[in-house]
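Asks: structure for this input, please:
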Amino acid sequence: MAGSLPNRCLLCHQSLNSTEAGFCHVCLHSGLYHSPICLGCGKSMQLELEYCGECQKHQPRKVIAPCSYHQGFGPWIAAIKYQGQFAALPILCHALVERLSLLEQQGLITLPQAIVPVPLHANRLRQRGFNQAWLIAHELSQRLQLPLVDQGLTRRQDTRPQAGLNGVQRRRNLQDAFELNVDFAYQRIALVDDVVTTGTTVAEIARLFEARYVHVQIWCLARAEAPGLLEITDL
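Replies: I've put the predicted structure just below:
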């Protein structure tokens, strides 16, 4: 019988040891955030605070991710959604859990009571065969022992993909696209998606929950922040 293929790093293709999966330690470490990140806009900061100076003025929703989409893991996160390749999903979920634990220890976040995945329209779900946000939320639910709530929030419009649209087009595209049609038993939730770019999708959903006085955090595998933010330091 032929032996199994060696377990190799998705980035550098070096063989992984028995304690590694998906990415080797070097590649994983190099792709994760190395400095404090503003939970509002994603800007690099000198001190571990909730928000940069600009975001402190209006304190936007907190977006929590372990890494930048542009710093190495982007192609593998895209492969989850568009190619159904899930090799990177568990290790990036683990990195997100570690990031959450660190922020909680520092008093910068409070863990939610439940996890809610961004839903797909039924047509898109049939075409793709899976909802990547649900898969990520399920993994996080198992690791954090938090309930996964995937009923009640629906995507009632089969909108065009957000990729390639500017901010105005994204907002118009998602106007009234979601519906929250059940009473909700939780006061704090984490809304989960694979990537947050402009935040239009999660903002549209968050407003539905906030209208019912439910506090919303945003969790994702990576943040596609605006160009240049990681090179700027700000107290």
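Asks: CA only for contacts and neighbour counts going forward, please
Replies: OK.
Asks: remind me, longest helix of the chain?
Replies: helix 89-105 (DSSP state H).
Asks: which strands and helices lie in contact with the very next helix or strand once past that one?
Replies: Scanning forward in sequence from helix 89-105 by DSSP states H and E, the next helix or strand is strand 114-117. Applying 3 or more Cα pairs under 8 Å, 6 or more residues apart in numbering; DSSP states H and E, we find strand 114-117 packed against helix 132-144, strand 188-196.
Asks: mind checking what helix or strand follows strand 114-117 in sequence?
Replies: Taking DSSP H and E, what comes next after strand 114-117 is helix 122-128.
Asks: got the contact list for that following helix?
Replies: Applying Cα atoms under 8 Å, 6 or more residues apart in numbering, the external contacts of helix 122-128 come out as 131, 155, 158.
Asks: how many residues are close by the first one?
Replies: The burial count assigned to N131 is 22, neighbours taken as other Cα atoms under 10 Å.
Asks: for P119, same thing?
Replies: Neighbours of P119 under the rule other Cα under 10 Å: 21.
Asks: cool, and T197?
Replies: 15.
Asks: how far away is the closest residue to it other than its chain neighbours from A65?
Replies: Distances taken as Cα to Cα, 6 or more residues apart in numbering put A224 closest to T197, at 4.7 Å, once the chain neighbours are dropped. A224 sits 10 Å away from A65, going by Cα to Cα, to the nearest Å.
Asks: can you check C27 too?
Replies: 17 Å.
Asks: alongside the first, I'd like the structure of this one:
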Amino acid sequence: MPQAQGQRCDDCKAHPPAFVHVAAAFSYGGWISALVLAAKNGRWSVCVALAHCAVPRLRLEARPACLVPIPLHAARLRERGYNQSAEIARVWGQALAVPVRAELLQRARDTPHQTGARRQTRRRNLRQAFRAHGDVAGLHIVLVDDVMTTGSTLHAAARCLRQAGAARVDAWVLARTL
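Replies: Sure, this is the predicted structure:
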């Protein structure tokens, strides 16, 4: 959870995530949640517009080697028609001159929707859900996603990349639930 001085929250102290830092452009609620839901339900242009609005809110603590969007499983990608995280990463990568390397992380298995699931269920659903693909050794990677709720998806993806040799993994999201 966000902290006034940027320190780790109690939950992160109790259950340290595999990522180092999270930057969220917006709080999830009100009109932001309505726009994010529209983006997930076929209105990819809303996703792109939100990503552009978020650029001034991103802080580069350290320049990453690349941005890696959270991948969708092939079945979910066919269903939705696009990956909203990849669209966000594309906008942010262009705006900040950071390469987007979507090929470095793959969704190894289809996982159930996480909406409404508790933290333990989310973590169980995401076990071995990702596979690193390609050489990530020594890289500082920023994972990109649309919404962070418990951080389980970002943790699972970051853990996978760290196990494959990434030096540091951070996360940037459009919105964070509070």
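Asks: what's the TM-score here?
Replies: After superposition, the two chains reach a TM-score of 0.87 (TM-score structural alignment, normalised by the length of structure 2), with 174 aligned residues with a Cα RMSD of 2.2 Å.
Asks: re earlier: got the buried residues for the longest helix of structure 1?
Replies: Applying a neighbour-count criterion of 16 or more other Cα atoms under 10 Å, one finds 89-97, 99-101, 103 buried in helix 89-105 of structure 1.
Asks: tell me which of C27 and A65 of structure 1 has more neighbours.
Replies: A count of neighbours by other Cα under 10 Å puts A65 above the other of C27 of structure 1 and A65, at 29 against 16.
Asks: list the contacts for that one?
Replies: Counting by Cα under 8 Å, 6+ apart, A65 of structure 1 has contacts 96, 99, 219-223.
Asks: just give me the match in structure 2 for it.
Replies: Under the alignment (TM-score structural alignment), A65 of structure 1 pairs with A24 in structure 2.
Asks: go on, F130 of structure 1?
Replies: In structure 2, F130 of structure 1 lines up with Y82, judged by TM-score structural alignment.
Asks: for V63 of structure 1, give its distance to D158 of structure 1.
Replies: 25 Å.
Asks: between these two, which one's more packed in?
Replies: More crowded of V63 of structure 1 and D158, by other Cα under 10 Å: V63, with 24 against 15.
Asks: and the residue lying closest to that one once chain neighbours are set aside, which of the three is it?
Replies: The shortest distance from V63 of structure 1 to any residue other than its chain neighbours is 4.6 Å, reached at I218 (Cα to Cα, 6+ apart). Recorded secondary structure, I218 of structure 1: strand (DSSP: H, G, I helix; E, B strand; the rest coil).
Asks: these two touch, right, H70 of structure 1 and A224?
Replies: Yes - between H70 of structure 1 and A224 there is a contact under Cα atoms under 8 Å: 6.5 Å.
Asks: pick out whichever of those two has more residues nearby.
Replies: Neighbour tally, H70 of structure 1 and A224, criterion other Cα under 10 Å: the higher count belongs to A224, 18 against 14.
Asks: and the equivalent of that one over in structure 2, how close does it get to L67 of structure 2?
Replies: Aligned by TM-score structural alignment, A224 of structure 1 pairs with T177 of structure 2. Applying Cα to Cα, the value for T177 of structure 2 to L67 of structure 2 is 22 Å.
Asks: chain neighbours aside, what residue packs nearest to the counterpart of W92 of structure 2 in structure 1?
Replies: Matched by TM-score structural alignment, W92 of structure 2 corresponds to L140 in structure 1. Closest residue in space to L140 of structure 1, ignoring its immediate chain neighbours: C93 at 6.4 Å, by Cα to Cα, 6+ apart.
Asks: gap between that neighbour and L28 of structure 1?
Replies: Distance check for C93 of structure 1 against L28 of structure 1: by Cα to Cα, it reads 12 Å.
Asks: structure 2: matching residues for stretch 199-209 of structure 1?
Replies: Mapping stretch 199-209 of structure 1 onto structure 2 (TM-score structural alignment) gives residues 151-161.
Asks: what residues of that stretch count as buried?
Replies: Using 16+ other Cα under 10 Å as the test for burial, stretch 151-161 of structure 2 gives 151-161.
Asks: could you tell me which of those residues are located in helices?
Replies: Going by DSSP H, the helices hold 152-161 from these.
Asks: contact partners for D11 of structure 2?
Replies: M1 are the contacts of D11 of structure 2 under Cα under 8 Å, 6+ apart.
Asks: host element of it?
Replies: Assigned by DSSP H and E, D11 of structure 2 belongs to helix 10-14.
Asks: which single one of the contacts of A65 of structure 1 is nearest to Q59 of structure 1?
Replies: W219 (16.6 Å; Cα to Cα).
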